[in-house]
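> whatever this is, show me its structure:
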Amino acid sequence: MDFDLKSLEKIPRHVALIMDGNGRWAQERGLPRIEGHKEGAQSVRAVLRAAAQAGVEFITVYAFSTENWKRPPAEVDGLMKLLIHSLNEYEQELHDNKIRLRVMGQFERLPFPVRMRVQKTMDATAHYTDHTLVIALSYGSRNEITMAARKIAEKVQAGTMKPKEINEESITNHLYLPDVPDPELMIRTSGELRLSNFLLWQLSYSEFYITETYWPDFREEQFFQALEAFNGRDRRYGGVKKL
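Sure thing, here's the model as predicted:
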């Protein structure tokens, strides 16, 4: 598809993605669920290419939630191995496109080989500043907010922070990645209409784009369509629409 990015007046600085439909994509083709996740990894690559082309600075993908630990052990193990495989095979693309990798979530819960491989890539790409890929791994937004509240409470108890200093900024500063701007656009694939415990604080004023497309079929064309939809939104932040 030929898409004229110059026609877009507004490009979101940060796009968050709930990558849904991998399992259903595979099941409809008579394939094991892990095959859907493998094809979904190709969609991540496509979105990163499209985002760089469009000038999107931050992409956050919801790769593995705290609830996903409840899935069958074989599927969880397959997802962890797929993450290592993807980094082994595609890390060079991060370097080629000067994309920094960061992670948010309960990093300590991940298997040791996964933590080591992810940390290696994060260290190797830490100096890039043009584009950032954030992977939400073992992530749950309620847990993130709970941990932030606990840290603040501990500071108040220790006398290093006063209750009157607790505000939106201080809460943000105790979340996983306080230096990453809030997403302006959140995309969810497969037609589901829920947040699934994803970035509940950060998505407060984000525009939502829901598509029936399964994640493995979501590529550059679909990403540009989402940007086009965002371009047509009137973002008022609680204000009144200008006539």
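> could you use CA atoms for every contact and neighbour count after this?
Will do.
> so the residue nearest to residue 104 when sequence neighbours are not counted: helix, strand or coil?
Among residues not flanking residue 104 along the chain, residue 136 sits closest, at 4.9 Å (Cα to Cα, 6 or more residues apart in numbering). Applying DSSP: H, G, I helix; E, B strand; the rest coil to residue 136 yields a three-state assignment of strand.
> burial count for residue 136?
Using other Cα atoms under 10 Å, residue 136 is surrounded by 24 other residues.
> helices of this structure, residue ranges please.
Secondary structure of the chain (DSSP state H): helices located at 22-27, 33-54, 73-96, 112-125, 141-158, 168-172, 220-231.
> who are the packing partners of the second one?
Using 3 or more Cα pairs under 8 Å, 6 or more residues apart in numbering; DSSP states H and E as the contact definition, the elements that helix 33-54 packs against are helix 22-27, helix 73-96, helix 220-231.
> contacting residues around the residue nearest to residue 104?
The neighbours of residue 136, taking Cα atoms under 8 Å, 6 or more residues apart in numbering as the test, are 60, 61, 62, 63, 64, 65, 103, 104, 105.
> would TSV of these with neighbour count and distance to residue 97 be doable?
Shown next, in TSV, are the contacts of residue 136 (neighbours: other Cα atoms under 10 Å; distance: Cα to Cα, whole Å):
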residue	neighbour count	distance to residue 97
60	22	16
61	20	18
62	22	21
63	20	21
64	19	24
65	19	27
103	20	18
104	18	21
105	22	25
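> Proceed likewise with the subsequent sequence, for comparison:
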Amino acid sequence: MIKPIREGKGPRHVAIIMDGNGRWATQKGKPRLFGHHAGAKRVREIVEACPDAGVKYLTIFAFSTENWKRTQSEVAGLMSLFRRYISREAQSLLRENVQVRFIGDRIKLDDKLVTLMDDLELMTSHCTGVNLTIAINYGGRDEVARATRRLAQDVADGRLDPRAVNEETLPRYLDTCVLPDPDLVIRTSGEARISNFLLWQSAYAEYEFIDTLWPDFTAAEFAQLTKAFSGRDRRFGAVIA
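Reported below is the predicted structural model:
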């Protein structure tokens, strides 16, 4: 049974929908990729802010399964940015004791990017500081569908009794099976929707929809949001006496 979290406890796991890079660039008369590069630099600041905020797990939404619908040039630019980010930040993340993992379906990603992702996960697997999870080619519905296929295969192969399946079974097949569920989900840029992000995991998460565009999101604002979280009563459907 889930125990209610009483007032005064900050979020252990924060997930962020990093929105607004393109609009930020457009407002400055720059191409959209300029905004994505600025947004990538912002990630480092937020990762570095996690320990002081008491955040052990940070999950960021970098590229959704729906983002393939963008122009070919923007998608190609984003894939190049991901490769560059991993190559450039790998040693820094290692020095800062950050454990990195990636979630999402890797089948549509190019081989070079997947190799870089695999290498970074292996390189930082022993790190014990902040756990940084990066969602690339990720969609909540796609994740649940993939998890369900694996679960169904285990049933078909006799490794799982279908009568034993309950709401605690499916999470073991999700991309996030080794992570705790997010306590707080933040979406930047003023949009008030969850955009197919961590659908199962965020069933009881608190949400913050803020107007700040992602490249302008600071460590100070992050700290403010995590501090405000500690004043919320999370009942999970129960009544706290």
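> please state their TM-score.
TM-score of the superposed chains, computed with TM-score structural alignment, normalised by the length of structure 2, equals 0.94; 235 aligned residues with a Cα RMSD of 1.3 Å.
> will you turn the contacts of residue 136 of structure 1 into JSON lines that also has distance to residue 89 of structure 1?
Shown next, in JSON lines, are these (distance: Cα to Cα, whole Å):
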{"residue": "60", "distance to residue 89 of structure 1": "20"}
{"residue": "61", "distance to residue 89 of structure 1": "18"}
{"residue": "62", "distance to residue 89 of structure 1": "20"}
{"residue": "63", "distance to residue 89 of structure 1": "17"}
{"residue": "64", "distance to residue 89 of structure 1": "20"}
{"residue": "65", "distance to residue 89 of structure 1": "23"}
{"residue": "103", "distance to residue 89 of structure 1": "18"}
{"residue": "104", "distance to residue 89 of structure 1": "22"}
{"residue": "105", "distance to residue 89 of structure 1": "23"}
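> out of those, which is nearest to residue 185 of structure 1?
Closest approach between the contacts of residue 136 of structure 1 and residue 185 of structure 1, by Cα to Cα: residue 60, at 10.4 Å.
> neighbours of whatever residue of structure 2 lines up with residue 233 of structure 1, how many?
Aligned counterpart of residue 233 of structure 1 in structure 2: residue 232 (TM-score structural alignment). As a burial measure, residue 232 of structure 2 scores 15 neighbours (other Cα under 10 Å).
> for residue 195 of structure 2, see how far away residue 232 of structure 2 is.
Residue 232 of structure 2 sits at a distance of 24 Å from residue 195 of structure 2 (criterion: Cα to Cα, to the nearest Å).
> would TSV of the helices and strands packed on helix 33-54 of structure 1 with distance to residue 155 of structure 1 and mean neighbour count be doable?
Listed next are those as TSV, based on distance: least, Cα to Cα, whole Å; neighbours: other Cα atoms under 10 Å:
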stretch	distance to residue 155 of structure 1	mean neighbour count
helix 22-27	42	20
helix 73-96	35	15
helix 220-231	40	18
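> which among these is found nearest to residue 206 of structure 1?
helix 220-231 (10.0 Å).
> which one of the helices of structure 1 lies nearest to residue 214 of structure 1?
With distances scored as Cα to Cα, the stretch of the helices of structure 1 nearest to residue 214 of structure 1 is helix 22-27 (6.5 Å).
> contacts for the closest one next, please.
Contacts with helix 22-27 of structure 1, where a contact means Cα under 8 Å, 6+ apart, come from 32, 33, 34, 35, 36, 37, 39, 40, 214, 215, 216.
> do the same with stretch 37-46 of structure 1
19, 22, 23, 79, 82, 86, 215, 216, 217, 218, 219, 220.
> what's the spacing between the second one and residue 41 of structure 1?
Put plainly, it is residue 22 of structure 1. 10 Å.
> and if you look at the first one?
Using Cα to Cα, one obtains 10 Å as the distance from residue 19 of structure 1 to residue 41 of structure 1.
> between the two, which one's more packed in?
Per other Cα under 10 Å, whichever of residue 19 of structure 1 and residue 41 has more neighbours is residue 19, with 23 against 20.
> I'd assumed residue 217 was in contact with the more buried one.
No: in this structure residue 19 of structure 1 lies outside contact range of residue 217 using Cα atoms under 8 Å: 10.6 Å.
> relative to residue 207 of structure 2, how far out is residue 226 of structure 2?
With distances taken as Cα to Cα, residue 226 of structure 2 is found 11 Å from residue 207 of structure 2.
> and the residue lying closest to residue 174 of structure 2 once chain neighbours are set aside, how many neighbours?
Sequence neighbours aside, residue 147 is the residue nearest to residue 174 of structure 2 in space, at 5.4 Å (criterion: Cα to Cα, 6+ apart). Using other Cα under 10 Å as the criterion, residue 147 of structure 2 is surrounded by 18 other residues.
> same check on the one 10 residues further on?
Residues near residue 157 of structure 2, counting by other Cα under 10 Å, number 10.
> that one and residue 150 of structure 2, how far apart?
For residue 157 of structure 2, the distance to residue 150 of structure 2 - Cα to Cα - is 11 Å.
> got it, and residue 117 of structure 2?
For residue 117 of structure 2, the distance to residue 150 of structure 2 equals 23 Å [Cα to Cα].
> what about these two, which has more around it?
residue 117 (22 against 15).
> please tell me which residues of structure 1 stretch 162-176 of structure 2 aligns onto.
The alignment of stretch 162-176 of structure 2 onto structure 1 (TM-score structural alignment) spans residues 163-177.
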